[in-house]
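Engineer: Attaching a predicted model along with its sequence, questions to come.
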Amino acid sequence: MCTVMTTSELWGRTMDFPPRTPWHLTYLPAGFQWQPAIGHRVITSRYRILGGMRHFAGHYLIGDGVNAAGLLCAELFFPVAAHYASQPKPGTLGLTPQDFITWVLGNHDSVAEVAAELDRVTVVGAPWHDGNHYPFHWLLQDQTGTYLIEPLGEYLRVRNNPVGVLTNTPEFDEQVDRLNSRLGLTGRQFVPAVVAAYHGSWPSGGNAVDRFQQATFQRWQSTPRTVGEIQRFLMQVTVPHTPRHRNNYTHYRAVFDWGANKYYFTDCHRGLTTVKGLADLTGPRPLTFD
């Protein structure tokens, strides 16, 4: 249960995915070597990466991050709808859903480069190094705009995301369809002018459809322009850690300021925010910031 919002200046998300190990703001250097959970190939990353990550037995699982080339990627839980191959296609690199984001950020400088190389990998429905398999879809952003990749068929493809918002299941087209039903529109074309002019009530629930619409109305009616403004919105969709939410609650909130090139990581357990920029991180080893 996660929510992502993007603008031309900002990106922000809540991470509600239940971890087996804690999330931390983490830096991975260029030249970092990592091994997908299937196969035996070791991959060397071309780009430095900064983002929210888990560490397990020498392996890093990236929830979201930005690389030194200015490419951002975030994974979000996508149950039921996700469809993955059972084994790698001949001649392709096999990746679990958890490994896909590391491949994206470690070796690509733009969304266009990712799109051009998607046929070189197969995302397989197999467990990660921790023995768990979770379905994801992915939001990507660079200087050209916001995009998404959803594993809905045999092949992955990059699509434009004109809404600038992503949550969880259902798939993106159905989310837009349900939004248009609220707006009195038909079809699956996103019409930002109608969203901006809408004066009806916003949904108040916490499911993926409600959060998608809440984030969309916020994005197009009162677009966050500062880090503080987008952080205030993310607090509205934060799931508190309570007896009712023992597992599915917000572990961290993240904001990336494109202009300042700064990543803001808020640990919701401690209520502490850590701010780092890739321009200041050039060391040869991974770093974890508590």
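Structural biologist: Yep, that arrived.
Engineer: When you work out contacts or count neighbours from here on, use the C-alpha atoms and nothing else.
Structural biologist: Will do.
Engineer: what number of residues lie near Leu183?
Structural biologist: Neighbours of Leu183 under the rule other C-alpha atoms under 10 Å: 16.
Engineer: Contact partners for it?
Structural biologist: If you count contacts by C-alpha atoms under 8 Å, 6 or more residues apart in numbering, Leu183 has them with Val194, Val195, Tyr198.
Engineer: Go through the residues you listed and say which is closest to Glu75.
Structural biologist: Using C-alpha to C-alpha, Val195 comes nearest to Glu75 of the contacts of Leu183, at 25.7 Å.
Engineer: three-state assignment of that closest one?
Structural biologist: Val195 falls in the helix class when you classify it by DSSP: H, G, I helix; E, B strand; the rest coil.
Engineer: just Thr288 next, same as before
Structural biologist: Here Thr288 is strand, with the state taken from three-state DSSP.
Engineer: Over to Cys73?
Structural biologist: Using three-state DSSP, the three-state assignment for Cys73 comes out as strand.
Engineer: which ones are touching the residue lying closest to it once chain neighbours are set aside?
Structural biologist: Among residues not flanking Cys73 along the chain, Leu140 sits closest, at 4.4 Å (C-alpha to C-alpha, 6 or more residues apart in numbering). Leu140 makes contacts with Leu71, Leu72, Cys73, Ala74, Val111, Thr146, Tyr147, Leu148, Ile149, as judged by C-alpha under 8 Å, 6+ apart.
Engineer: and the comparison structure, right after this:
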Amino acid sequence: MCTSIFTKTKDNKHLLSRTMDFSFPLDPSPTYMPRNYTWVSEVNEQSFTNSLGFVGAGRLLGSSYFVADGVNEKGLSIAELYLPGEATYQTEAEQGKKNFAPHELILWILGNCATVEEVAEHIKEINLVGLKAPMLNIITPLHWIITDESGRCVIIEPTEKELKIKENPVGTMTNTPCFEWHINNLRNYLHVRPAQYEPASFGDYVALPFSQGTGTMGLPGGYTPPERFVRAAFFKEHIDQAQDEATGVTNAYHILATVRIPKGIVVTSEGAQDYSQYVGTMCNESRSYYFNSYDNSQIAKVTITDDLLEVDKPITFMADKIETFKTLN
């Protein structure tokens, strides 16, 4: 599960936002990964050293860091989402290529690419090998949404041996089926609109709307990937455009509130609760990462500053995961 949206403010800020929906408690926190951070691929123990610092939702798993999304010091942002039943990986390392487990791809992209164009240039050098993620003990079926300061939004869906970039004109992504199916499915919702429908006559009877909101009749309300895709695309398209970064973050949280899954509403076949564990928003221009967890609606923020860029070790910022209230009396 998971839903992601890409929005632009009136003062030209670009924000990538996502829900993290999962049944296993991931317990990530905003984490800064420094320049010159060296890590080892689980595929063939090849060592990589990142040149760029970045911040996102992550945690230390054993001796390695897991990062699910983030923005780097050059204004490139990325989020990984599930693509079960569609994602396919290779069975072994390939000589002459960068060989990564699926959950390692973000570490390399954020640590080494400044723009979507650079990602597109290097994507053919990468070979994804199906290895299990630590702690989860499963091969994570992933796809990725990537954006930069230019406003370009693309996705990577590993459905063939050679990885390719797909343009994302809608700025929305969820889960299976593949992206092209979701784009075509939007044609089923041409009738959905913010404006009220007019009264209609049936013989001598004039049927009046019950109340406001008739234009949204037919907007899907469930939590399947197609339903969440349509809802997110509709709200993203019609919400009042934000003036600046702060209102852009507020907009993102309002849009994603329509697809966030409370505990107990979606239960897997194994009896586990699939729910929205956190929401993360990345601003490409300010290099800021916004985060709130399931248990605390307050939004935390970490910005890549000059001082942070001087740090030489990963830093985990512990956001408060207990609900906080502002007392007014």
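Structural biologist: The structure has been received and is ready for your questions. The shown structure was predicted, so the numbers you read here are calculated from the model rather than taken from an experiment.
Engineer: The residue nearest to Cys73 of structure 1 and Phe256 of structure 1, how far apart?
Structural biologist: Computed as C-alpha to C-alpha, to the nearest Å, the Leu140 of structure 1 to Phe256 of structure 1 distance reads 13 Å.
Engineer: Give the equivalent position in structure 2 for the residue nearest to Cys73 of structure 1.
Structural biologist: Leu140 of structure 1 maps onto Ile146 of structure 2 when the alignment is built from TM-score structural alignment.
Engineer: Can you tell me the element that match falls in?
Structural biologist: Taking DSSP states H and E as the definition, Ile146 of structure 2 sits inside strand 142-147.
Engineer: got it, and Arg232 of structure 1?
Structural biologist: Secondary structure here is read from DSSP H and E; on that basis Arg232 of structure 1 sits in helix 227-236.
Engineer: Against which helices or strands is the helix or strand following that helix packed?
Structural biologist: On the C-terminal side of helix 227-236 of structure 1, the closest following helix or strand by DSSP H and E is strand 252-257. Applying 3 or more C-alpha pairs under 8 Å, 6 or more residues apart in numbering; DSSP states H and E, one finds that strand 252-257 of structure 1 makes contact with strand 10-15, helix 227-236, strand 262-267.
Engineer: isn't Arg41 of structure 1 right next to Gly94, touching?
Structural biologist: No: because the distance of 9.5 Å does not satisfy C-alpha atoms under 8 Å, Arg41 of structure 1 is recorded as not touching Gly94.
Engineer: Of the two, which one has the most company?
Structural biologist: A side-by-side neighbour count of Arg41 of structure 1 and Gly94, using other C-alpha under 10 Å, places Gly94 first with 26 against 12.
Engineer: Need the three-state assignment for the more buried one.
Structural biologist: Using three-state DSSP, the secondary structure recorded for Gly94 of structure 1 is strand.
Engineer: Please list all residues in contact with it.
Structural biologist: For Gly94 of structure 1, the set of contacting residues under the criterion of C-alpha under 8 Å, 6+ apart consists of Pro36, Ile38, Gly39, Gln87, Pro88, Val121, Thr122, Val123, Val124.
Engineer: Tell me how far the aligned partner of it in structure 2 lies from Ala207 of structure 2.
Structural biologist: Matched by TM-score structural alignment, Gly94 of structure 1 corresponds to Asn99 in structure 2. With distances defined as C-alpha to C-alpha, the gap from Asn99 of structure 2 to Ala207 of structure 2 amounts to 63 Å.
Engineer: This completes my enquiry, with thanks.
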